[in-house]
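K.L.:
here is my input; please provide its structure:
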Amino acid sequence: MFSMTDHATDHLGFLQDARTWTEHWCRHQAEDQGLELTEQDLAIVRSLRDFYFEYDLSPAMRPLVRHLKNSFGAEVGNSIYLMQRYGESPARTLALLAGLPKPKNCL
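P.N.:
Okay, the predicted model is just below:
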């Protein structure tokens, strides 16, 4: 069973150690955000985690859009789609779901 106590977070709810992330963590966070995750959402989250561990960067909006466009095509890799799907701050929401630090320049 999932337990929030297994995951240390900062004062904003972001995981302090991205290596402790699990899919259960992601699903719990999505539920708290009012999102019903699809397989595509999980693929996006996994792709974002790969990006983070390769570049040691939790991407803000522009690099996020570029990465998702390269990985998933223009339909997913555009700011309008991302804002409609993940709210006002997609980079922040996706970083939270992926267990990554809050991207710099995100409110």
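K.L.:
from here on, just use CA atoms for contacts and neighbour counts.
P.N.:
Fine.
K.L.:
let me see the ranges of the helices in this structure.
P.N.:
23-33, 39-55, 61-72, 79-86, 90-98 (DSSP state H).
K.L.:
of these, which stretch is the most buried?
P.N.:
helix 90-98 (a mean of 25; mean count of other C-alpha atoms under 10 Å).
K.L.:
show residues contacting it.
P.N.:
Residues outside helix 90-98 that contact it (C-alpha atoms under 8 Å, 6 or more residues apart in numbering): 13-15, 18, 21, 25-27, 29-30, 45-46, 48-49, 58-61, 64, 82-83, 86-87, 101-103, 106-107.
K.L.:
and this one, please, so the two structures can be compared:
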Amino acid sequence: MNNNNTQQKWNTKYALKIAKKENIIMTENHWEIIYLIRKIYFKYNINPTNRILLKIIKKEIGNNKSNNLYLLSLFPHGIIKQANKIAGLPTSTICL
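P.N.:
Now for the predicted structure:
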């Protein structure tokens, strides 16, 4: 399945299936990041780098969640890689 089909068919059931394959039990904190990444992607048509994501989290969610340790506790095998996969988005990033 290519990325366009994945994006079109994405829903929470799909995300839970992918998360299970990644050994992640989705919590409210996970969903908060997943929905934020999807918002960024569809608003700006980019996948944010880790640095950009942290800045946006700080602005939109709060300073206490805008650090790598917090994000790695949610997505231990790569913040951008795992979160994008669960969010149904391409895993490549853009450098700005």
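K.L.:
turn the helices of structure 1 into CSV, columns for distance to Ala8 of structure 1.
P.N.:
CSV is the format used below for the helices of structure 1 (distance: least, C-alpha to C-alpha, whole Å):
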stretch, distance to Ala8 of structure 1
helix 23-33, 11
helix 39-55, 18
helix 61-72, 25
helix 79-86, 24
helix 90-98, 13
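K.L.:
quick one, which of those gets closest to Thr9 of structure 1.
P.N.:
helix 90-98 (10.3 Å; C-alpha to C-alpha).
K.L.:
how about that closest one, aligned to which bit of structure 2?
P.N.:
With TM-score structural alignment applied, helix 90-98 of structure 1 matches the range 79-87 in structure 2.
K.L.:
tell me how far that stretch is from the chain's mean position?
P.N.:
4 Å (C-alpha atoms, centre = their mean, to the nearest Å).
K.L.:
and stretch 8-18 of structure 2, by the same measure?
P.N.:
With C-alpha atoms, centre = their mean, you get 13 Å for stretch 8-18 of structure 2.
K.L.:
over which residues of structure 1 does that stretch lie when aligned?
P.N.:
Counting by TM-score structural alignment, stretch 8-18 of structure 2 corresponds to residues 19-29.
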